[in-house]
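Asks: What follows is a predicted protein model with its sequence.
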Amino acid sequence: MKAFYIEKAHATMRYNDFPGRDQPIVFIHGLGCAGSFDYPQVAAQAELQKHRCIIVDLLGAGYSDKPPYFSYTVSAHAEYLADFVAALHLHDFVLFGHSLGGAIAIALAGKCRERVNRLL
């Protein structure tokens, strides 16, 4: 897994970045699960193997840090994820959110609409 340090939260978010030449897809998991546990099987599907698949563990989930003073709101997650997609220089990418991840994906798309091609 890779790591992205979130300055404002003094915490590290972990993520998987599976290579591919086609349009990148960023996966945001829902409450009670983690991208590292639930989405590698999705990224391995034949239909997605040509895509770069980036699977995050939100703060508080999976292998990411669980900072006690982070607010864990939709907008707080979207804020550090906007910094994350900028740091990865992502453009024209697909944003996939499930359950709580869907609400975070909507907020994130609003923060970086010039970078997002599609929201699922």
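Replies: Cool, got the structure.
Asks: from here on, contacts and neighbour counts on C-alpha atoms
Replies: Fine.
Asks: what's the following helix or strand after the longest helix seen in the chain?
Replies: Within the chain, and with DSSP state H defining each element, the longest helix by residue count is helix 74-87. The helix or strand immediately downstream of helix 74-87 is strand 93-97, counting by DSSP states H and E.
Asks: how big is the angle separating that next one from helix 74-87?
Replies: Angle between the axes of strand 93-97 and helix 74-87 is 150 degrees (criterion: axes from the mean of the first three to the mean of the last three Cα atoms, to 10 degrees).
Asks: Going by contacts, tell me the helices and strands next to strand 93-97.
Replies: Packing partners of strand 93-97 (3 or more Cα pairs under 8 Å, 6 or more residues apart in numbering; DSSP states H and E): strand 22-28, helix 100-111, strand 116-119.
Asks: 10 Å instead?
Replies: Under the contact definition 3 or more Cα pairs under 10 Å, 6 or more residues apart in numbering; DSSP states H and E, strand 93-97 sits against strand 22-28, strand 51-57, helix 100-111, strand 116-119.
Asks: could these go into a markdown table alongside mean neighbour count?
Replies: Conversion of the helices and strands packed on strand 93-97 to a markdown table gives the following (neighbours: other Cα atoms under 10 Å):
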| stretch | mean neighbour count |
| --- | --- |
| strand 22-28 | 22 |
| strand 51-57 | 23 |
| helix 100-111 | 20 |
| strand 116-119 | 16 |
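Asks: residues in contact with stretch 68-78?
Replies: The contact list for stretch 68-78 (Cα atoms under 10 Å, 6 or more residues apart in numbering) reads 8-11, 58-60, 66, 79, 81, 84, 100-112.
Asks: alright, now check it against this:
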Amino acid sequence: MSIQAAPVLPGGKSVRYLDFGVGPQTLVFIHGYGASSIPYFAEFCAQPSLHPVRKILIDLPGFGLSDRPESYGYGFEDFAQCVAEVLEHAGVEQFDLLGHSMGGAVAILLAARLAGRLRKLILVEPNLDATGSEVVRCAREGLTGSEGVQRRRELEALAGEFWSSTLRLASAEALQGAAASFATPRNPKLTDLLNGITAPRLVLLGEESEFDRLPLQRLQADVRIIDVARAGHNVMLDNPGEFADRTLSFLSYVP
């Protein structure tokens, strides 16, 4: 088990990712806004049936353990391109992909780019439209300048205890750039891209979350949608048992 550094950012700066497990299958994780992959997915990765699976937990630029270049876009498309370059650095060919929240939007963009290499796609509470939480809307107002410090405090208060612990690691540029990307209209829409992906697709939603379900109406019938009981937005943390059962059943790894 080791933290790797992929020098794929401007100025030779690096995206860092945890790479562990050896086997014929590879499962790639992309975290959400203001998050980091290791704390959000560590419990799931400890599942015995995942021991023979290679697991790659990526921290997006500006978040978690990754570097924070100032001259970088920090939009969803930038993140998708970056993850593609990280996978090249890691020597990954075929892979399964799991994205949470903002990471779900990034995962869709990446899956559309690398469709021929994607085996299965799992989206957990994915952002499918130009929406976002109150934290995202607050960040969109700006985190630099004289009011930036106070607004960062507001973000952490809105986020609550667990989310704020990773949110405070993120750079102002990453939070602002990603917040702006939430509001960027896309043509084709993320739902259209998702419909066009031929790999099996699963969407997991927290039964108790405030997820905007309207975009789901645009998805094709073969996109499987499952509600996880006793879970909010952070499905993998709120109900780790059912999350693991649903995810592993879909992935159907053979020892």
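Replies: Received it, and whenever you're ready, just let me know what you need. As the structure is a prediction and not an experimental result, all values here were calculated from the model.
Asks: hang on, the earlier thing: would you reformat the helices and strands packed on strand 93-97 of structure 1 as a markdown table and include distance to residue 43 of structure 1?
Replies: Supplementary listing: those in a markdown table, determined by distance: least, Cα to Cα, whole Å:
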| stretch | distance to residue 43 of structure 1 |
| --- | --- |
| strand 22-28 | 9 |
| strand 51-57 | 6 |
| helix 100-111 | 17 |
| strand 116-119 | 17 |
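Asks: how close does the residue nearest to residue 193 of structure 2 when sequence neighbours are not counted sit to residue 120 of structure 2?
Replies: Here the nearest residue to residue 193 of structure 2 in space, its sequence neighbours aside, is residue 112; by Cα to Cα, 6 or more residues apart in numbering that works out to 6.5 Å. When distance is defined by Cα to Cα, to the nearest Å, residue 112 of structure 2 is 12 Å away from residue 120 of structure 2.
Asks: same check, this time on residue 114 of structure 2
Replies: Between residue 114 of structure 2 and residue 120 of structure 2 the distance is 12 Å, computed by Cα to Cα.
Asks: now residue 250 of structure 2
Replies: As judged by Cα to Cα, residue 250 of structure 2 and residue 120 of structure 2 stand 8 Å apart.
Asks: Residue 46 of structure 2: neighbour count?
Replies: Per other Cα atoms under 10 Å, the neighbour tally for residue 46 of structure 2 reads 10.
Asks: Looking at structure 1, name the residue matched to it.
Replies: The criterion is TM-score structural alignment: under it, residue 46 of structure 2 has residue 44 as its aligned partner in structure 1.
Asks: How about residue 59 of structure 2?
Replies: Structural alignment places residue 59 of structure 2 opposite residue 57 in structure 1 (criterion: TM-score structural alignment).
Asks: ok now do residue 99 of structure 2, which residues does it touch?
Replies: Residue 99 of structure 2 makes contact with 28-32, 37, 105-108, 121-126, 203, according to Cα under 10 Å, 6+ apart.
Asks: Tell me the counterpart of residue 111 of structure 2 in structure 1.
Replies: Taking TM-score structural alignment as the criterion, the aligned counterpart of residue 111 of structure 2 in structure 1 is residue 109.
Asks: what's the mean gap between the helix or strand harbouring residue 41 of structure 1 and the aligned bit of structure 2?
Replies: When secondary structure is defined using DSSP H and E, the element that contains residue 41 of structure 1 is helix 40-43. Helix 40-43 of structure 1, aligned to structure 2 and superposed, deviates on average by 1.8 Å (mean Cα distance after the TM-score superposition for structure 1).
Asks: OK, contacts around the residue lying closest to residue 62 of structure 1 once chain neighbours are set aside?
Replies: Nearest-residue entry for residue 62 of structure 1: residue 34, 4.9 Å, with adjacent residues in sequence omitted and distances by Cα to Cα, 6+ apart. The contact partners of residue 34 of structure 1, by Cα under 10 Å, 6+ apart, come to 28, 55-64.
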